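Asks: fold the following for me, if possible:
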Amino acid sequence: MVVDDHPLLREGVAAVLDAQEDIVLVGEASNGHEAIAGYRRWRPDVTLMDLQMPEMGGLEAITAIIAEFPEARIVILTTYAGDVQAMRALKAGALGYLLKSSLRRELISTIHDVHLGRRYLQPEIASAIALGALDDALSPREIEVLQLAASGNSNKRIAHALNLSEETVKTHMKSILSKLRVIDRTHAVAVAAKRGIIIL
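Replies: Predicted structure coming up:
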């Protein structure tokens, strides 16, 4: 089953799979809700799942599918190479993480690996996870602060939105800059978005 909100990507995957004698595309879905319903209906051996989708994203769908079907084998298809995003997906139960830019080269081998119960991570994702594991993780509150900063909010507005003092927001921001090893909030937002800590 392929789950992605872009019809062209689903068509592209279908075309690649159509050329394979040992793989059959049993169904398609365009968001997390449809993915859960589709999984219940088709029980695919392998599910290819996008992360960013309307209504319900891939992470929530993976969590729901794995809770109901612990044996589900799910591969993330994404444009995001971020280590934090990959870790969240793997912790939710995904067995593979594949960048959409690599589909033509690696899709079939990834499906075969995951079907056999093996994990599949591209080398650049694996090394990003390894390097990211050495950093201090941002706390949930720091992520909230940074997500609001990414939307252009001042410390005062962030404080108001989170019911904190402005001084507390400044302390969180200082900690964020230190943990991400950056010098200002613009750089912090860019690094956090690239790593998948926040969504722009």
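Asks: when you work out contacts or count neighbours from here on, use the C-alpha atoms and nothing else.
Replies: OK.
Asks: now do the helices in this structure.
Replies: Using DSSP state H, the helices of the chain run over residues 7-18, 32-42, 58-68, 83-92, 103-115, 123-134, 140-150, 155-162, 166-180, 185-195.
Asks: which strands or helices does the last one pack on?
Replies: Going back to what we said before, that points to helix 185-195. On a contact count with 3 or more CA pairs under 8 Å, 6 or more residues apart in numbering; DSSP states H and E, helix 185-195 meets helix 83-92, helix 140-150, helix 166-180.
Asks: alongside the first, I'd like the structure of this one:
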Amino acid sequence: MSAQATRLESLFLLVRDGSSAQIRENAAEKLGEVAVRSSEACASILQQLRPLIVDKEWDIRVAASKCLDVVARSLRHERENVADLFALVSRTLEASCTALNLQTVDINAVVREGAPLLRSGGEEYQYATNLTEEERRIHAVKQRRLLLRRLSGAGGPIWKTREDSLTKQLLPRLNQDRMCGGAARLR
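Replies: Now for the predicted structure:
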């Protein structure tokens, strides 16, 4: 195994298993620089980089995109290299991912079986226009809760405000004070 191959393996290992995002990004930038210098290494790096772009860890995806950024910036002025790069990537993409080929996708099945990503129930538009400042604040809190509930898909309360917890703590005391004050007034 050549020193170049060992270096590439080490850089890919750092991109995948680096202890911090900065280490991963630096390794990815070095991979991009190696890809720029060598066309043989570029094809190999891009093929090994493809699974990292869709990795489940965010830091790995960011690092992989940094590598692609370095390669793309270097190829910006070389049109024939860009065409070769796109041809290489499209061939490997078609071979490994036929599900994403738009020519083979059944649009009717997607429409029939697909689920909406985000949909409004209309509650956020139900409010009066002449609201007091307190009513506006309450309405804004309600809108945030509706949005968070829709985004998370949860049925119950998403989060509680500081006012909610204070009300929960103070309400029994207020009721007690009113009851005691009312009893004192009756006497």
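Asks: post the TM-score for the overlay when you can.
Replies: The TM-score (TM-score structural alignment, normalised by the length of structure 2) is 0.32; 95 aligned residues with a CA RMSD of 4.8 Å.
Asks: hey, which of the helices and strands packed on helix 185-195 of structure 1 is tucked in deepest?
Replies: Most buried of those, by mean neighbour count (mean count of other CA atoms under 10 Å): helix 83-92, with a mean of 20.
Asks: picking up where we left off before, now render the helices and strands packed on helix 185-195 of structure 1 as TSV, adding distance to Thr47 of structure 1.
Replies: Output for these, formatted as TSV (distance: least, CA to CA, whole Å):
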stretch	distance to Thr47 of structure 1
helix 83-92	13
helix 140-150	29
helix 166-180	33
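Asks: ok, which of these comes nearest Ala190 of structure 1?
Replies: For Ala190 of structure 1, the closest of these is helix 140-150, at 8.6 Å, according to CA to CA.
Asks: report the angle between that closest one and helix 166-180.
Replies: 100 degrees (axes from the mean of the first three to the mean of the last three CA atoms, to 10 degrees).
Asks: what angle separates helix 140-150 of structure 1 from helix 185-195?
Replies: Per the same axes, to 10 degrees, the angle that helix 140-150 of structure 1 makes with helix 185-195 is 110 degrees.
Asks: what separation is there between the residue nearest to the spatial centre of structure 2 and Leu52 of structure 2?
Replies: Geometric centre of structure 2, nearest residue: Trp58, 7.9 Å, by CA atoms, centre = their mean. To Leu52 of structure 2, Trp58 of structure 2 is 10 Å away according to CA to CA, to the nearest Å.
Asks: ok, now Val82 of structure 2?
Replies: Look at Val82 of structure 2 and Leu52 of structure 2: by CA to CA, they are 21 Å apart.
Asks: ok, now Ala87 of structure 2?
Replies: From Ala87 of structure 2 to Leu52 of structure 2 the distance is 20 Å (CA to CA).
Asks: structure 2: helices as residue ranges?
Replies: With DSSP H as the criterion, structure 2 has helices at 3-17, 21-37, 39-53, 58-75, 79-96, 107-113, 133-152, 162-186.
Asks: you'd agree Lys66 of structure 2 is up against Lys30?
Replies: No. With contact taken as CA atoms under 8 Å, Lys66 of structure 2 and Lys30 are classed as non-touching, separated by 9.7 Å.
Asks: who's more crowded, the two?
Replies: Between Lys66 of structure 2 and Lys30, Lys66 has the larger neighbour count (other CA atoms under 10 Å), namely 21 against 18.
Asks: what sits against that one?
Replies: When contacts are counted by CA atoms under 8 Å, 6 or more residues apart in numbering, Lys66 of structure 2 touches Glu25, Ala28, Glu29, Gly32.
Asks: so the third one touches Val70, yeah?
Replies: Yes. The pair formed by Glu29 of structure 2 and Val70 meets the contact definition of CA under 8 Å, at 6.4 Å.
Asks: between the two, point out the one with more neighbours.
Replies: More neighbours surround Glu29 than the other of Glu29 of structure 2 and Val70, with 23 against 19 (other CA under 10 Å).
Asks: for burial, what's the neighbour tally of the nearest residue to the more buried one once chain neighbours are set aside?
Replies: Leaving aside its chain neighbours, Glu29 of structure 2 sits nearest to Cys67 (5.0 Å; criterion: CA to CA, 6 or more residues apart in numbering). Using other CA under 10 Å, Cys67 of structure 2 has 27 neighbouring residues.
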